[in-house]
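Undergrad: Mind looking at a prediction? Sequence and model below.
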Amino acid sequence: MARLLTRRFLWKCVHFTTMVRCVTGPETTAQRQLQRTLYLINPREQTAGYYGLDVIESWAGVRGVTNLVDLTTPTVAALVPEGWQVEICDERIQPVDFDHRAAVVGLTGKVSQRSRMIELAGEFRRRGKLVVAGGPYVSLNPSDLAAHADIVVEGEIEEIAGGLFDDIAAGTWRASYTGTRPDLTLSPPPRWDLYPLRGGLAAQVQTSRGCPFECEFCDVIQYLGRKQRWKEPVQVVEELEMLYAAGFRDILLADDNLTVMRRRARALLEAIREWNDRRPGERVRFSSQLSVDIARDRPMLDLAAAAGLRMVFVGVETPNEASLAETMKRQNLHVDLVEEVTKIVNAGIMVVSGMMVGFDNDDEGIFERQLDFAARLPVPLITPSLLVAPHATPLYARLEKEGRLVEGALDYIGAGNMFRTNIVPRQMSRETLEDGARRLLLHLYRPAVVLDRLRRFVENSPTRPEPRPRPFFAGPVENALARGLMRLGDRDEPALLGYLHETTARRPEMRAQLQYFFLQYCQTRHNIEQLKRQAPVSPAMA
């Protein structure tokens, strides 16, 4: 569900930052009274990532599907004052309507959506629309988008939305609007009635904002703060009811650290468990993001599993303790990370692990160390990435002072390139780092290597009753994806597919987790094929 945007779940914390500029020229919207019509757009990303679903279109011919519905646009829509007409477009699901009648166009996005945000802003301004740009990336680097949009809003919008939209309607908008750190107990539920929910496989509910940790590379605390703020459990349940009624049975709790504040997390999970137990049909399966320190609290893990938590992202990052200390990821220090992750899996929760290379304490041996580390994890899905310094982070400030930031990096990082970085490494060249990260990905996703990790995950997962066993490859999309894998020609692929089929029959309670694994595995294999086409791959990398 913002940390390094190359490897995070799609959790976009809701920010709609606006700084308004009045400029002259053919691409400028002069200040004037405007009709109260708003077209909110979540742009597509330029490059496929770990959590995209490009593979479904490429291998199964199905368009307009996204892994996770956008949360920003319906949240902003809920804050627009009465009297406005609002429509939402998620470009991953539907094409942008450049002839839309709205007078105002709102754009949101992460850094990986930067290039597309700029394209859309330019096109709509040429058509005379007032363009408002916001979102996590704009909150971190507002000056970058200020040249491309009429209005850029910085910060969280809840407490400034009324004044912002009143000013726009009156034609009296200011040069900048800076949001606050609002009380989330006053936040209205998102306007899901305006969103194209038909295209989403999973929905989102944000229960908190902020994280008390201080990882040097993390951008979350820069625009959300280190003091975590929460919605009340009753608010969360209200949003869950809306999404359940809309047909969703997979929901991301889009928090940057769901359980870091134990007392609050316990109250929330108890409310969710009670709500889920009352479902008349299929229970909801939840996913979220946790830090590895949750492994030391088995009662909390058991409660999370009882509430329906079935998958979590955990940033294990690296086995190099010097690198963890360097970046102030203290929660990962002085523990056996393999053992801690195994404890989470033992509770019935699938772990997706983030892995990073490029820290100052990483030399060229880090790639082999990461491979050895990954081979011991009960984690079938690992998302390796390069260390990147996001704007406004302590890492960015430090490397800028040291003269170790790459000029022009936004051109490719802002296009979503997975294996480029904006840092100059300390102990190897940037080319060696980027090449090593690609080789790491390719080895981690060899079918035989993945199968070993998948078996370890299944063997460490507890059994649960499941009354309705169903075959794994039961639908046309699953079968099309399986055929797509076979076309790649790896001799170990049939063994992996056979294991999925056999395990689902033997352990039907794991079907949903295995289906999630299969979808993301296919997406990553699809990404790898694209990566091979973009850059020559030596035999050692294949």
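TA: That came through fine. Residues are numbered from 1 along each chain as shown.
Undergrad: Only C-alpha atoms from now on, for both contacts and neighbour counts.
TA: Fine.
Undergrad: Tell me where the stretch 51-200 of the chain has strands.
TA: For the stretch 51-200 of the chain, the strands defined by DSSP state E, counting those that start in this stretch cover 66-68, 85-90, 104-107, 130-133, 151-154, 177-178, 200-205.
Undergrad: contact partners of stretch 100-108?
TA: Residues outside stretch 100-108 that contact it (CA atoms under 8 Å, 6 or more residues apart in numbering): 16, 34-43, 72-73, 117, 121, 124, 129-136.
Undergrad: Pipe the strands of the stretch 51-200 of the chain into TSV and attach distance to residue 144 and mean neighbour count per row.
TA: Formatted as TSV, those follow (distance: least, CA to CA, whole Å; neighbours: other CA atoms under 10 Å):
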stretch	distance to residue 144	mean neighbour count
strand 66-68	27	21
strand 85-90	23	20
strand 104-107	14	24
strand 130-133	11	28
strand 151-154	10	29
strand 177-178	16	20
strand 200-205	28	21
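Undergrad: ok, second structure coming up, stack it against the first:
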Amino acid sequence: MSKLKVLPVYPKFPLTFWSFRKALEPIGKEAVMPPNGLATVLAMHPSDYFAFHRIIDMNVEPLTDAQIKSADIIETSLMIAQEDSNNDVVDRAHFYGKKVFSGGPSPTSYPERNQEADYLIQGEAELSFPIFLEDFLSGKARRIYSEKDLDVLARNKFVKLSKGSKPLLENTPVPRWDLVDLSKYGSAAIQYSRGCVWDCDFCDITQLYGRESRTKTPSQMTSELDALIREGYNGPVFIVDDNFIGNKLNVKELLPALKQWQDKNGWPFQFFTEASMNLAWPSNKEILEGMVDSGFTEVFTGIESIDEDVLTGMDKRQNFRMSPLEAVHTIQKAGLTVSAGFIIGSDGEKPDVFEKLYQFIQDAGIVIPMPGLLTAGKNTRLYNRLEKEGRLRFETNGNNTHQLGFNFEPQLDEKFLVDGYVSLLQKLFDDKNFYDRCRTLESNLGRHPDTSKANIQGMVAFGRSLKNQLFTDGGWEYFKYLAGSSLRNPKNFPEAVTNAIKLHHFKYVTKSMAQAHGYVTKTESYYYQFEQYLKELSNDYTLSDKVSQVRKKARGILRKAEKGYKQLHEDFRSDAIQRYEVLKERLNQELEKYHLPGQESISV
């Protein structure tokens, strides 16, 4: 029997803060990190039955028809924000008669939005995927397989389960990095743990992965690092955990092993990860210092809010065991850069939220803040509460940074929140404000690795950065920051260049978002201009001339609206096209008032 040829495809993300698309261009990279989940699942296939095409990451390269035609099976893994791209992949695969397997957070939480895929693998693949493959190869596979299915649990022979019936990770295979061109990415990606001990009401992690923090062993982790080395990779490595320090006992065993591995291999990697704010607590000093000792340089943490009442409503009281400002500075002084997430639109939020949040971020020296509008994701306690209260509007699309609106009815006025959010982003990513935070971080940051080797690509990109940023708006602030950084701390100059390049991305995305937001306001003004025109229209016109003038005016307005729409970045057009269609409908409703019986339609 010939082997089935699998074409693994990772769908495209829209342009967001997280894509870092404009920051990657100067250093010759195409995407932030490779698809760890998809590469791991590929390692679960029995080699006797399957052969593999390299992974086609659509964030790096286009998927071609020839690639689809050459495969027997298409396999995709997707998050919610990738649904549109994935649906396009499925349609193209079906056009050529190919079956599609889809897995990941989107098929798990929203199977109804993945109806076109032939097979859905829900939950963690260690349990359900091997059993699905067994049934598929024997010709009796059903459409959906879940780790919660009774027959999946009954047929499981090899995977040990946690107390919460989640798969332990001790047998999770090393990802197939041989199927990925790692040189295309800004960082590599490995996973240490799943699950989170906290249970914030807006977060779906505990629903997807449970409240136990299940980890890989130190030897598994060093094996994964060995695999990256074999593929010739060195540079940043993102440990893609939702909370790296969820299992503190195991983390304390891992960190010395990472340091030993780094010593043995010449320190090829710089680690960064996500962790809860209790990393700053005195009781976790050993972990914090161990992270710095083993090569961690940055941590992302979910601060979410600096309002204690809001945090209490989120069930995130742990963030106020230590003042947020003190917590950030504690982590920075230990030697880690802090980036952070913030949420706008929670119940109990005060009207001064934007002013206070801006000042906190500046004072804390958080160079990369990630504010986002609150979304109620399916299966979260927030979602269930809002549903009971009748406040839900629609399901989330997974992009909370640049889709300007809420999928529920917020307590504060929505226009106030959205306008304030747009203004906050513009203020945060103003050149002077951004570089002020960089300087604050420099003064706060404790012992930090020599990044000259790690950021050599940033130095290569320096020339491109000068070309892109020095002679543009904000160029003087750019020059002052880099010149000052080179004098204050020459060893960290490549990191300063990297920060400046990141600002280029944030400004681009924020400008694109602000233009889309402004378009919504413009379409309203266009309609009111048309109304005013109708009121002032001279009665000296004959009815026929009046119809002609009104129609001409409506068409002119619509052309102007269409031109503005086409100038928007394609990833920000979804709200704009809706507003355009609403404007068109309202104009036609007004035109109908001038329509005479027996006359052909005068709609635009």
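TA: Perfect, thanks for sending it. The model shown is predicted, which means the values in this text are computed figures rather than measured ones.
Undergrad: where does the TM-score land?
TA: Once superposed, chain against chain, the TM-score is 0.85 (TM-score structural alignment, normalised by the length of the first structure); 496 aligned residues with a CA RMSD of 2.6 Å.
Undergrad: returning to that earlier point: adding distance to residue 312 of the first structure, write the strands of the stretch 51-200 of the first structure out as a markdown table.
TA: Below are the strands of the stretch 51-200 of the first structure laid out as a markdown table (distance: least, CA to CA, whole Å):
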| stretch | distance to residue 312 of the first structure |
| --- | --- |
| strand 66-68 | 14 |
| strand 85-90 | 25 |
| strand 104-107 | 29 |
| strand 130-133 | 31 |
| strand 151-154 | 29 |
| strand 177-178 | 33 |
| strand 200-205 | 14 |
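Undergrad: how close does the equivalent of residue 73 of the second structure over in the first structure sit to residue 256 of the first structure?
TA: In the first structure, residue 73 of the second structure lines up with residue 104, judged by TM-score structural alignment. To residue 256 of the first structure, residue 104 of the first structure is 31 Å away according to CA to CA, to the nearest Å.
Undergrad: what's the longest helix in the second structure?
TA: If you go by DSSP state H, the second structure has its longest helix at helix 493-536.
Undergrad: next structured bit after that helix?
TA: Counting by DSSP states H and E, the next helix or strand C-terminal to helix 493-536 of the second structure is helix 543-566.
Undergrad: so that following helix corresponds to what in the first structure?
TA: Going by TM-score structural alignment: helix 543-566 of the second structure matches no residues.
Undergrad: Counting neighbours, which bits of that helix end up buried?
TA: 546, 547, 550, 551, 553, 554, 555, 557, 558, 561, 564, 565 (16 or more other CA atoms under 10 Å).
Undergrad: How about stretch 374-393 of the second structure?
TA: So, applying 16+ other CA under 10 Å, buried residues of stretch 374-393 of the second structure: 374-384, 386, 392.
Undergrad: Among those, which ones are in helices?
TA: 381, 382, 383, 384, 386.
Undergrad: can you redo those residues as a markdown table with distance to residue 478 of the second structure?
TA: Converted to a markdown table, these look like this (distance: CA to CA, whole Å):
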| residue | distance to residue 478 of the second structure |
| --- | --- |
| 381 | 44 |
| 382 | 42 |
| 383 | 43 |
| 384 | 46 |
| 386 | 45 |
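Undergrad: separation between residue 275 of the second structure and residue 287 of the second structure?
TA: Relative to residue 287 of the second structure, residue 275 of the second structure is positioned 11 Å away (CA to CA).
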